[in-house]
Each structure stands twice: as structure tokens, then as C-alpha cells.
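Participant: Need coordinates for the following:
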Amino acid sequence: MFATPAYAQAAGASGGAAAFAQFIPLVLIFAIMYFLMIRPQQKRMKQHREMVATLKKGDQIVTQGGIIGKVASVRDDELEVEIATGVKVRLTRGSVSQVLSKTDPVAANS
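Facilitator: Purely as a prediction, here's the structure:
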């Protein structure tokens, strides 16, 4: 019963190598979380920003609320979307979740 504290004190005096060995799993966990969670989320955010920045008149979109419509006009940070014939709503660019079909620019015939 009295020998247990003596063994605990002797085991703790090993030095800096043990502290470094305890630090390695923490670094590995952070690296795994970065590659499995943080990096893919940043890529998705970048793709969404690019998609929203390239919206133009005539694109068919889906909003975060599930409304499907066609872009009628584009302003700075605002879109006017036609969801039915004669029915237009104003949305912020950030509320667009997906572009279903993009309008192609008309090619100049020479």
C-alpha cells in the first residue's frame, strides 16, 4: 500500500520525450479534422461564392427555401426572380442554393 506513491513518482521523471509523445496524438487529431471537415467545407463555400457571383439574367435557380425561378434582373447584392408568370420576388444573392440551368451567351456569327 505504501509502495504505490513511490512507483508513481519514479514514472513521472522520464523527461521531455514523454511530453512530446503525448502531444503527437493531439496534432494528428487536428490534422485529420482539417482534412475531413474544415477543408471540404471551405471548398464548398468557395464554389458557392463563385456560383452566386456569376449569376445573370435568365439563369434558372433554386433558393434555400426550395423555390424554383428564373432570374429576371441582377443588382448589386439583390436578384429579382420570376417564380411564375408575372410574379417576381426580390432575393439576396446568398439565398440562392443551386443553379439549375445557365443561359449561354449568344455567339457572334461572322
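Participant: Could you use CA atoms for every contact and neighbour count after this?
Facilitator: Will do.
Participant: From residue 91, how far out is residue 97?
Facilitator: Note on residue 97: its distance to residue 91, by C-alpha to C-alpha, to the nearest Å, is 12 Å.
Participant: Next secondary structure after the longest helix seen in the chain?
Facilitator: Longest helix in the chain by number of residues (criterion: DSSP state H): helix 16-33. Where DSSP states H and E defines the elements, the next helix or strand beyond helix 16-33 is helix 39-53.
Participant: let's see this one next to it:
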Amino acid sequence: MNYTLIIQLALMFGVLYLFMILPQQKKAKKEKEFESGLKVGDKIITKSGMHCKISEIAETTIVVETMSGKLKMEKSAISLEMSAALNKKA
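Facilitator: Down below sits the predicted model:
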């Protein structure tokens, strides 16, 4: 059996894990921590670009206040990067 082929495949999967899967897992963990740290009154920006203020929080959903009224949306619709930049400026 050709051991160089096995070594090449193992290296290929190692590089794939190191450069694709591991960073994606870190980002998902960071987003989960951000979502669990949200509280009423926080100012956020959604992934679609809406600027909102949190008025109610449930397990997977939130109710936000906008200029036109209240909306209910999923926590996953909040942009981590844009919301962090908004709160950093303020």
C-alpha cells in the first residue's frame, strides 16, 4: 500500500480543518456568546441594516423598537460586527 497517499490525504484534511472548519466554529461560538449577552435597551443593527433598540427578549426571538413601531425577529438576524461597531462608537 502506498503510504504517501495516506499521508497526503491526512495533511489535506488537516489543512481543511485548520483553515475552514476551526475558524467557522470560533465565529459561531462568538455569535452565540453575543446573543446570550443581549439585554433590554441595547442598540443593535440587523443583518439587513435596520437600526433598532431591544425592548423584549425571549429564548430565540426578540422584540425591537424601530422608528415605525415594534417588530419581532430572530436573534440570529442581529449582525455581530455592525452592532459591536455601533456600541463601540457610542
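Participant: quick one on the thing from earlier: got the angle between the longest helix of structure 1 and helix 39-53?
Facilitator: If you take axes from the mean of the first three to the mean of the last three C-alpha atoms, to 10 degrees, helix 16-33 of structure 1 sits at 30 degrees to helix 39-53.
Participant: tell me which element the alignment partner in structure 1 of residue 56 of structure 2 is part of?
Facilitator: Using TM-score structural alignment, the partner of residue 56 of structure 2 in structure 1 is residue 73. For residue 73 of structure 1, the host element (DSSP H and E) is strand 68-74.
Participant: Give me the buried positions along that strand.
Facilitator: Of all the residues in strand 68-74 of structure 1, those buried under the rule 16 or more other C-alpha atoms under 10 Å are 68, 69, 70, 71, 72, 73, 74.
Participant: The fourth one: what's its closest spatial neighbour, skipping adjacent residues?
Facilitator: Take residue 71 of structure 1 and drop its neighbours on the chain: the residue closest to it by C-alpha to C-alpha, 6 or more residues apart in numbering is residue 81, 4.4 Å away.
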